[in-house]
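[1] got a sequence here, can you model it:
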Amino acid sequence: MARKGGHRPAGGNPNRPRFWGRHAVYAALDNPARTVRKLWITHEAAREIVLPDGVPVTYADVADLARLVPSDAPHQGIVAEVDPLEDIWLADLLAEVGDAGDARPLVVLDQVTDPHNVGAILRSAAAFDAVGIVTQDRHAPPESGTVARAASGALELVPWVRVVNLARALGEIAEAGFWRVGLTGAADATLAQAIGTSGRIALVLGAEGEGMRQNTEAHCDALARLPISARIESLNVSNAAAIALYAVASREAR
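    From the prediction side, this is the model:
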């Protein structure tokens, strides 16, 4: 039965990530690599899915679910407590890249810390069939409900590699045959010029405002800019990533 009286639903571990919203929770439930520890759900939302076997389910009302997630988070009547996914090694990800004809892009983020941006980039990476994303382990957000919500299910689909040293990782990426293109508004070349018409591309993007660090730029093969109007200084990093991924994907369509 749904709990009444405005009490927080019992159980759960506040140290584990909590996902909310249908896309994020359904994708987590569908991912065999993800362990879902507990579900809270309204009776109305429960009528729309087949509840998984072996996962404890607590029925709760909308107000109670709102107490499990950040303020004003659109939980859509369902919240899940999950274990983080197991770490992925960069060498293992690069080993999964196919032959020379495999032109799927790779996304590298240099100190992009906003979980909304990382989630949106994961969504774009899934949409354009990216190999995965690479971030630093200490300067990127952890898995969270905010990332999962912004990713709209893509957190379960796109491999996310965390590395200690981004410069060293960019070296490994080059050895795997990727042409590393760093996006910066100060570049002379446009993105279309830098990516050419074929080959593997690793798109490197820095945080908003600060951009890529100097050492990261030094480990790129080319620097490029998006040809945006002079009326605006720059784009949100997630918007820039989406445009850049489209540009790489559209080479095959030309």
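[2] CA only for contacts and neighbour counts going forward, please
    Noted.
[3] would you map the helices across this structure?
    For the chain, the helices defined by DSSP state H cover 22-30, 43-46, 62-66, 90-95, 115-127, 145-151, 166-175, 191-195, 214-218, 237-250.
[4] dump those helices into a markdown table; add mean neighbour count as well.
    As requested, those are exported to a markdown table (neighbours: other CA atoms under 10 Å):
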| stretch | mean neighbour count |
| --- | --- |
| helix 22-30 | 20 |
| helix 43-46 | 14 |
| helix 62-66 | 20 |
| helix 90-95 | 14 |
| helix 115-127 | 24 |
| helix 145-151 | 26 |
| helix 166-175 | 17 |
| helix 191-195 | 19 |
| helix 214-218 | 14 |
| helix 237-250 | 19 |
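[5] let's see this one next, to set against the first:
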Amino acid sequence: MALAGIGADLEGVHAVSAALEAGRVTRIVVEHSRQGELDHLLRRARASGVTVDTIDDVRPLARTGAPQGIVAEATPIPPLGLDELLNQTPDPAALVVFDHLTDPRNVGAIARTAWAAGVGGLVVSGRRSAPLGATAFKAAAGALENLRISEISSVADAIEHLRRREVWTVGLAGDAETTLYDTKLFTEPVAIVIGAEGKGLSRLAAERCDQLVSIPMAPGPESLNASVAAALAMYELARARGWVT
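    Alright, predicted model coming up:
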């Protein structure tokens, strides 16, 4: 299913505040008991013409179990086409491709790290993937307001398109012989491909990546959480480019 827009429903203080800063929020519903604590945010909202309603409990309106006493409605963010994303991304490109991740909390956590590590954008599939909804935006804590996001219908086709645009693709795979710390591609235009929780990279995505890399681990564990593996890869990219020391 195509993403007509993302981030229309929000909850949690950081997600609502970031969307308010971006000028997207149209309505806020806040619990009576949180008004004092959130007074600064609510003043900003009212000054921007946002409708603010108060009720006893916002949980019936929320998608997650801990909305922090505040939910909001917002104008959706329209996703970019892949070429639009590449044209807007500083050179050399640094992207992250989601290969059908299904946990929106992982999606949000990866987005939060991507923003911190200097990644230029995210490439997400509109099918068989976690929705970029309230849960992902809450976990991202504002990052999804600050990252370029492209929607694609096929991860394998997107990898081929990236190759035609001279962007290398590096997939994370537990059985790869080359390690994350040995790749020479992170100083080039590159997209890191993150596989689904449990399953890892899909067969077609793995076959089409320019290089597969693994993350060295002590004996015993079979794999890392997708968001942890992605964080290690993104910060190794940032280190290779001299963005962090």
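[6] what's the TM-score here?
    In this superposition the chains share a TM-score of 0.87, using TM-score structural alignment, normalised by the length of the second structure; 231 aligned residues with a CA RMSD of 1.9 Å.
[7] nearest to Val82 of the first structure, of the helices of the first structure?
    helix 22-30 (8.2 Å; CA to CA).
[8] where in the second structure does the closest one align, residue-wise?
    Taken onto the second structure by TM-score structural alignment, helix 22-30 of the first structure occupies residues 13-21 there.
[9] so what's the gap between that stretch and the chain middle?
    Relative to its chain's centre, stretch 13-21 of the second structure lies at 16 Å (CA atoms, centre = their mean, to the nearest Å).
[10] what about it, how far off from the first structure?
    Stretch 13-21 of the second structure differs from its equivalent in the first structure by a mean of 0.6 Å after superposition (mean CA distance after the TM-score superposition for the first structure).
[11] contact partners of that stretch?
    Identification of contacts with stretch 13-21 of the second structure by CA atoms under 8 Å, 6 or more residues apart in numbering yields 10, 25, 41, 45, 68, 70-72, 74, 137-138, 140-142, 145.
[12] got it, and stretch 77-84 of the first structure?
    With CA under 8 Å, 6+ apart, stretch 77-84 of the first structure has contacts from 12-13, 16-22, 25, 34-42, 44-45, 61-62, 65, 68, 143.
[13] related to what we said a few turns ago, and which of the contacts of stretch 13-21 of the second structure is nearest to Pro221 of the second structure?
    Looking across the contacts of stretch 13-21 of the second structure and measuring by CA to CA, the closest to Pro221 of the second structure is Ala140, at 26.8 Å.
[14] what's the counterpart of that closest one in the first structure?
    Taking TM-score structural alignment for the superposition, Ala140 of the second structure sits opposite Ala151 in the first structure.
[15] excluding chain neighbours, give the residue nearest to that match in space.
    Gly119 (4.1 Å; CA to CA, 6 or more residues apart in numbering).
[16] you'd agree the one you found is up against Ala148?
    Yes - applying CA atoms under 8 Å, one finds Gly119 of the first structure in contact with Ala148, separated by 6.2 Å.
[17] give me the common contacts of those two.
    Counting by CA under 8 Å, 6+ apart, the residues touching both Gly119 of the first structure and Ala148 are 154-155.
[18] residues in contact with the residue at minimal distance from the centre of the first structure?
    By CA atoms, centre = their mean, the first structure has its centre lying nearest to Leu122, at 2.9 Å. Leu122 of the first structure sits next to 133, 151, 154-155, 158 when contact means CA under 8 Å, 6+ apart.
[19] in the second structure, what residue corresponds to it?
    With TM-score structural alignment defining the correspondence, Leu122 of the first structure maps onto Ala111 in the second structure.
[20] distance of its match from Glu207 of the second structure?
    From Ala111 of the second structure across to Glu207 of the second structure, the span is 25 Å (CA to CA, to the nearest Å).
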